[in-house]
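[1] My questions are about this predicted structure, shown below with the sequence.
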Amino acid sequence: MSKDYGVYIHIPFCKQKCFYCDFPSFAGREKYINEYLHSLRREMELGAERFGIHGKLMPHTVYIGGGTPSHLNFSQMEMLFEGIHANMQAYGAAEFTMEVNPCTIDEEKLHLMKDNGVNRISIGVQSFDDGCLKCIGRVHTGDMALEKVKLAQSSGFQNISIDLMYGLPGQTLDTLKMSLDKAVELGVQHVSIYGLQLEEGTVLAKQQEMKRLELPDDEAVEEMYDYLVDFLPTKGFNRYEISNYAQEEYHSRHNTLYWQDIPYLGFGSGAHSYWQGNRYENPVDIGEYIKAIADGKFLNIMEEFVSEKAHMEEFCFLGLRMTKGIDKKKFRQTFDKDIHEIFGGAIDKMVARELLAESGSAIFLTPLGMKYGNVVFGEFILE
């Protein structure tokens, strides 16, 4: 079986739900953790059979996300890794990432992760400014984030990514500059940086509805964006995707699979899979997920066939997220059509507006297009 696929494993537990987060994650559900880990192991056991893979799973990349995987205690984390290694060759993965938060990671857990094949960690910092952190419901401080990044480095991790955000309540260009400076000074290999989005049902969205949220104005947010896209490349962090910057050879191989239309298997509550033209989605509710596995209803979890139209649209949306853009040859190989036959009008229109550019091999966002990506993506929706 080809190793050209990724595996995502979802850990939905958090110490506290962040005020901006609409991911399938929950605080205060610790009583479910052990039972959840047993269900997760059972799902992984069934995974090979379900997707027609003989023998152990042999993914190119493995990514443990959440939620907060590092919220598991040491013995629970051991249980997680035992389930993984029983069902897949994770040690052989080109990249094995685990997400951690500064307030739930320690030296003992870091060594356990490293001993179990994790070779890349993603640390949810968001900001090194304590005021910003408090406003978005993070339970760590800037100093704690600095300390834990250094601890990960001293524990032997040589591929460390940190998450940052801009456009946060109370954030200024100066506080963003401070966070970026600290990231560079720490010597991490990868920075993911996202603009704040107010998602329905989150604490911040409710605060805005009640007119109790003070956000930077659009001009200030644009200034932050312009600064970071200019600053990071000068420090050796090259932009390879709209929100991701990496030193040479340290781009996220797992996330790149998603953007390059490569299959992936997802395990855990709320996890998604994309396999042989079908999409699968597990129940988001932890109790419902555990019950589905226990009742043997695993194979009946939601399945959706991806139409050619939807596949073409997504191929373009995801390809355009990457700075190298849509591979025209791969589009033709995938759909047996020239991309201009399907999207020629949209391409010409966006090129005229200087939001897209084209080379012999690719169609890609210009710097201006990166800034206004949603405008471009909207043109690639087929009627």
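    Nice, thanks for sending it over.

[2] CA only for contacts and neighbour counts going forward, please
    Noted.

[3] tell me which strands and helices the helix or strand containing Val221 is in contact with?
    Val221 belongs to helix 218-234 when assigned by DSSP states H and E. When contacts are defined as 3 or more C-alpha pairs under 8 Å, 6 or more residues apart in numbering; DSSP states H and E, helix 218-234 sits against strand 160-166, helix 173-186, strand 238-241.

[4] if we go to 6 Å?
    On a contact count with 3 or more C-alpha pairs under 6 Å, 6 or more residues apart in numbering; DSSP states H and E, helix 218-234 meets no helix or strand.

[5] how about it: buried residues?
    Across helix 218-234, burial judged by 16 or more other C-alpha atoms under 10 Å covers 221-222, 224-225, 228-229, 232.

[6] For that helix, give me every contacting residue.
    With C-alpha atoms under 6 Å, 6 or more residues apart in numbering as the test, helix 218-234 has contacts from 167, 173.

[7] Could you grab the helix/strand/coil label for the spatially most central residue of the chain?
    Closest to where the C-alpha atoms of the chain average out (C-alpha atoms, centre = their mean) is Asn255, at 6.4 Å. Following DSSP: H, G, I helix; E, B strand; the rest coil, we place Asn255 in the helix state.

[8] Any figure for the gap between it and Tyr5?
    Distance of Asn255 to Tyr5, given as C-alpha to C-alpha, to the nearest Å: 11 Å.

[9] go on, Asn159?
    21 Å.

[10] Specify which residue of those two has the higher count of neighbours.
    Neighbours were counted for Asn159 and for Tyr5 using other C-alpha atoms under 10 Å; Tyr5 has more, 22 against 19.

[11] I'd guessed that one sits against Pro263; true?
    Yes. At 5.0 Å, Tyr5 counts as touching Pro263 under the criterion of C-alpha atoms under 6 Å.

[12] between the helix holding Val221 and strand 160-166, how many degrees?
    160 degrees (axes from the mean of the first three to the mean of the last three C-alpha atoms, to 10 degrees).

[13] okay, pairing it with this:
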Amino acid sequence: MPEAAYFHIPFCVNICHYCDFNKVFLKGQPVNEYLTYMEKEMINTVRQTPYSRIKTIFVGGGTPTALDYEQFEMFLKMVNRHFSSDKLDEFTVEANPEQTDRKKLEIMKAFGVNRLSIGVQAFQEQLLKELGRTHVKKDVIRTVLEAKAVGIENISLDIMFGLPHQTVDMLKETLEIAFSLNVPHFSAYSLQLEKKTVFYNRAVKGDLLLPEQEEEAQMYEVLMEQMEKHGYIQYEISNFARPGYESKHNLQYWDNNEYYGIGAGAHSYVNGKRVANAGPLKKYMSLIDETGFPYVHSETLAPSAKMEEELFMGLRKMDGVSDTRFKQRYGKSMYDVFGPQIEQLLAKGWLKKSGDRVSLTKDGTFLGNEVFQEFIGVV
């Protein structure tokens, strides 16, 4: 039974050059109508699969803070109506600094939001322009200060590395400014070239100057060293937190737990099924009219697929995968299923054992995708 819910707001004032998430330009879109259909999906979803307790909520996009005040309040009221919980541990909203002012932060606070995830990426204006971002450093600083002023102290900043024209020194400068803001959490991702993005098209044309692989690896090394130096624990390949401030919602994914997904392009994992919603707004809304649900794909996971996901999702966490938990879920040891693969990765020095757990070594964190691949198609 799901204890987490994700809500997707697909509207953006501008489109970033690296983003392949489901999104549309805000201007001219039927925003209010879309929100009404989101509520229909919420009602039908909870009726079909009731929950006993929701622990975490995450609102992503797109750009949730691109909604105007009325729309934002309307949306958060809906979430509270249908996914309310007296014992909600974490309620996160993604925010772009240039579209997040004090009034929106006050609305968030009033409706139970207690965590803010701010898209920063870098603090150099030339890099931000290259990324297609429209904020500047002062917007980030203002947003952090205003969030704290309204009582939202649990703040995460997103940082990117391996960017076009980015150097190790630029990353160090970004981190130095970020640490000065005294927030408890960071997510830090290397640039991935995804199809149908501006960066991908430029790369195909040979018009995208990216750091060499060795330099990108050096950036990741610097990132890990600086995080540790400043008191942030790396608890997942791309995530760092002060103790007690780990993202509870994202841990639901990495722990391979079930979750609701509401909105255009959202994905759910409920009752052993992975379900994908329609991405285009018209299709999303018309499917809800026709069937009550916007599903375009549904797959009931076989036990073998669940076990594979348990390994490659769980190994993203620095504390890895517990064999005791694996046995409780699947009735057999992970060594019975993946013994040769685990032994091979231990021999390579990419995995390590501690008690009943296996986890990535430091070398393994640099080669995560290669490690995870070893568990695909085994069973």
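    Sure thing, it's come through. It should be emphasised that the depicted structure is a prediction, and the values quoted were computed from it without experimental measurement.

[14] Tell me the one among the buried residues of helix 218-234 of structure 1 nearest to Ser75 of structure 1.
    Leu232 (38.7 Å; C-alpha to C-alpha).

[15] Isn't Phe240 of structure 2 up against Phe186?
    Yes. Using C-alpha under 6 Å, Phe240 of structure 2 is in contact with Phe186, at 5.2 Å.

[16] more crowded one of those two?
    A count of neighbours by other C-alpha under 10 Å puts Phe186 above the other of Phe240 of structure 2 and Phe186, at 28 against 25.

[17] Which secondary structure state does the counterpart of that one in structure 1 sit in?
    Aligning on TM-score structural alignment places Phe186 of structure 2 opposite Val191 in structure 1. Classification of Val191 of structure 1 using three-state DSSP returns strand.

[18] For Arg253 of structure 1, see how far away Val191 of structure 1 is.
    14 Å.

[19] re earlier: what stretch of structure 2 does the helix holding Val221 of structure 1 fall on?
    Using TM-score structural alignment, the partner range for helix 218-234 of structure 1 is residues 213-229.

[20] That stretch vs structure 1, average offset?
    When structure 1 is superposed, stretch 213-229 of structure 2 averages 1.0 Å from its matched positions, counting by mean C-alpha distance after the TM-score superposition for structure 1.

[21] Quickly find the element holding the corresponding residue of structure 2 for Lys134 of structure 1.
    Alignment note (TM-score structural alignment): Lys134 of structure 1 maps to Lys129 of structure 2. For Lys129 of structure 2, the host element (DSSP H and E) is helix 125-131.

[22] Could you give the separation of that helix from the chain centroid?
    Put simply, helix 125-131 of structure 2 sits 22 Å off its chain's centre (C-alpha atoms, centre = their mean, to the nearest Å).

[23] check the fit of that helix onto structure 1 and give the mean distance.
    Relative to structure 1, helix 125-131 of structure 2 is 0.7 Å off (mean C-alpha distance after the TM-score superposition for structure 1).

[24] For that helix, list every residue counted as buried.
    127-128, 131.

[25] quick one on the thing from earlier: how near is the match of Phe186 of structure 2 to Tyr245 of structure 1?
    5 Å.

[26] same deal with Arg279 of structure 1?
    29 Å.

[27] ok, residues contacting stretch 110-120 of structure 2?
    Residues contacting stretch 110-120 of structure 2 (C-alpha under 6 Å, 6+ apart): 91-96, 152, 154-159.

[28] hmm, try it at 8 Å
    Residues from elsewhere that reach stretch 110-120 of structure 2 (C-alpha atoms under 8 Å, 6 or more residues apart in numbering): 76-77, 80, 90-97, 108, 140, 147, 152-159.

[29] ok, of the residues you listed, which come out buried?
    Buried among the contacts of stretch 110-120 of structure 2 (16+ other C-alpha under 10 Å): 76, 90-97, 108, 140, 147, 152-159.

[30] nearest spatial neighbour of Ala241 of structure 2, skipping sequence neighbours?
    In space, and not counting its chain neighbours, Ala241 of structure 2 is closest to His185: 4.4 Å by C-alpha to C-alpha, 6 or more residues apart in numbering.

[31] ok, the one you found touching Ile159?
    No. Contact between His185 of structure 2 and Ile159 fails when scored by C-alpha atoms under 8 Å: they sit 10.8 Å apart.

[32] can you pull out the strands in the stretch 201-350 of structure 2?
    233-236, 239-241, 260-262, 267-270, 273-277, 295-300, 321-322 (DSSP state E, counting those that start in this stretch).

[33] Make a markdown table out of those and add distance to Tyr330 of structure 2.
    Below are the strands of the stretch 201-350 of structure 2 laid out as a markdown table (distance: least, C-alpha to C-alpha, whole Å):
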| stretch | distance to Tyr330 of structure 2 |
| --- | --- |
| strand 233-236 | 24 |
| strand 239-241 | 28 |
| strand 260-262 | 22 |
| strand 267-270 | 17 |
| strand 273-277 | 16 |
| strand 295-300 | 16 |
| strand 321-322 | 12 |
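
[34] for these, which one sits closest to Asp169 of structure 2?
    strand 239-241 (20.3 Å).

[35] what's the matching range in structure 1 for the closest one?
    Alignment note (TM-score structural alignment): strand 239-241 of structure 2 is matched to residues 244-246 of structure 1.

[36] Same question for stretch 56-68 of structure 2.
    The aligned range for stretch 56-68 of structure 2 is 61-73, by TM-score structural alignment.

[37] what's the answer for stretch 350-362 of structure 2, then?
    The alignment of stretch 350-362 of structure 2 onto structure 1 (TM-score structural alignment) covers residues 355-367.

[38] So which bits of the matching stretch are buried?
    355-358, 362-367.

[39] How about stretch 110-120 of structure 2?
    For stretch 110-120 of structure 2, by 16+ other C-alpha under 10 Å, it's 112-120.
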